[in-house]
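> sequence? don't have it. structure:
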């Protein structure tokens, strides 16, 4: 007996949601790694504030990646765990050695733009599939990330 036969989600609809969740997982994993790098490498007058903020952000990103992977499992899929595959699939490109806040902040906003666009796509697919649980997960991610965009934009003035 399959998980979907019990939950009542149509396999054809679930396949589209699953494919998009795999994409989102890859994007989150690269985003997480970039945030770790920003945390380690940031320099300058805002060091203490940004160093702490980047740690908070990568902790949240790691938790979200775990939530996405668990949702994939709940839909009967197997989440990818190889970073080599994430790098091939992710729309977010890995960054390294960036230490200046004026370079880091726009990169974070660009990454959030990618994540938000992917999440909006998944929200529509989940709605079409009647997949309320995925929709709720994505809604929570969107709420948090849109707040982050607002706060980061306020930092920029």
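Structure's in. What do you need? Everything numeric here is computed off the predicted structure, so don't read it as measured data.
> contacts, neighbours, all on C-alpha from now
Will do.
> for residue 59, the count of nearby residues, please.
Using other CA atoms under 10 Å, residue 59 has 14 neighbouring residues.
> tell me the spacing between it and residue 39.
Distance, residue 59 to residue 39, by CA to CA, to the nearest Å: 11 Å.
> comparison target, given below:
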């Protein structure tokens, strides 16, 4: 049985489940980025404050795109913060004000997101879901560069 955009309904629902876990993880990564943006202190305050704002703004756009993709493949996106905490593969980062620790925390989160997105990319390919696959491919490419930059900052 196919859904209204011609994808296998069962495969789409399996994708919805993984996309909701990804959405949850993005929401926590977004809040972690906001948190370090607000709470950063020290010598590199100005550059990190601006970079963290850039990061959380991008994450917010992607949160919306993931939720809309879930709706497009006829799923329901999670939308309660309690659900995000329950399903996220990224932990909350609390009380971080040190620049190195903040960058390391975001780096760990993006590494997790990339791995999740690679898994979804493969699953989307198996489901012939080009829309989800293209989205994951774009996110992976963008975040691989960000991981490189964050690692370079820590070196």
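Happy to help now that I have it. Since the structure is predicted, the reported quantities are computational estimates derived from the model, not experimental observations.
> residues in the second structure matched by stretch 45-52 of the first structure, start to end?
Stretch 45-52 of the first structure corresponds to residues 43-50 in the second structure, going by TM-score structural alignment.
> number of residues surrounding residue 55 of the first structure?
Residue 55 of the first structure has 18 neighbours, counted by other CA under 10 Å.
> which non-adjacent residue is nearest it?
residue 39 (6.1 Å; CA to CA, 6 or more residues apart in numbering).
> what sits against whatever residue of the second structure lines up with residue 24 of the first structure?
Aligned against the second structure by TM-score structural alignment, residue 24 of the first structure finds its counterpart in residue 22. Going by CA atoms under 8 Å, 6 or more residues apart in numbering, residue 22 of the second structure touches 88, 89, 113, 116, 117.
> can you flag which of these belong to helices?
In helices, judged by DSSP state H, the following of those are found: 113, 116, 117.
> how far away is the aligned partner of the second one in the first structure from residue 154 of the first structure?
If you follow residue 116 of the second structure across to the first structure using TM-score structural alignment, you land on residue 118. With distances taken as CA to CA, residue 118 of the first structure is found 24 Å from residue 154 of the first structure.
> and the two? Which one has more around it.
The residue with more neighbours, out of residue 118 of the first structure and residue 154, is residue 118; 18 against 9, by other CA under 10 Å.
> any idea how far that one lies from residue 48 of the first structure?
Counting by CA to CA - residue 118 of the first structure and residue 48 of the first structure are separated by 32 Å.
> now the spatially most central residue of the second structure: which helix or strand?
With distances taken as CA atoms, centre = their mean, the second structure has residue 26 as the residue nearest its mean C-alpha position (3.3 Å). Assessed by DSSP states H and E, residue 26 of the second structure sits inside helix 9-39.
> how many neighbours does the aligned partner of residue 136 of the second structure in the first structure have?
Correspondence of residue 136 of the second structure to the first structure, assessed by TM-score structural alignment: residue 138. When neighbours are counted by other CA under 10 Å, residue 138 of the first structure registers 23.
> just checking, residue 138 of the first structure touches residue 125?
No. Taking contacts as CA atoms under 8 Å, residue 138 of the first structure lies outside contact range of residue 125: 10.9 Å.
> can you list the buried residues in the host helix or strand of residue 55 of the first structure?
Assigned by DSSP H and E, residue 55 of the first structure falls within helix 47-74. Residues of helix 47-74 of the first structure classed as buried: 47, 50-51, 54-55, 57-58, 61-62, 64-66, 68-69, 71-72 (neighbour count, 16 or more other CA atoms under 10 Å).
> list the contacts of the closest residue to the residue nearest to the centre of the second structure other than its chain neighbours.
Excluding its sequence neighbours, the residue lying closest to residue 26 of the second structure (CA to CA, 6+ apart) is residue 63, at 6.3 Å. Contacts for residue 63 of the second structure (CA under 8 Å, 6+ apart) come out as 23, 26, 27.
> output those as JSON lines; include the columns distance to residue 10 of the second structure.
Output for the contacts of residue 63 of the second structure, formatted as JSON lines (distance: CA to CA, whole Å):
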{"residue": "23", "distance to residue 10 of the second structure": "20"}
{"residue": "26", "distance to residue 10 of the second structure": "24"}
{"residue": "27", "distance to residue 10 of the second structure": "26"}
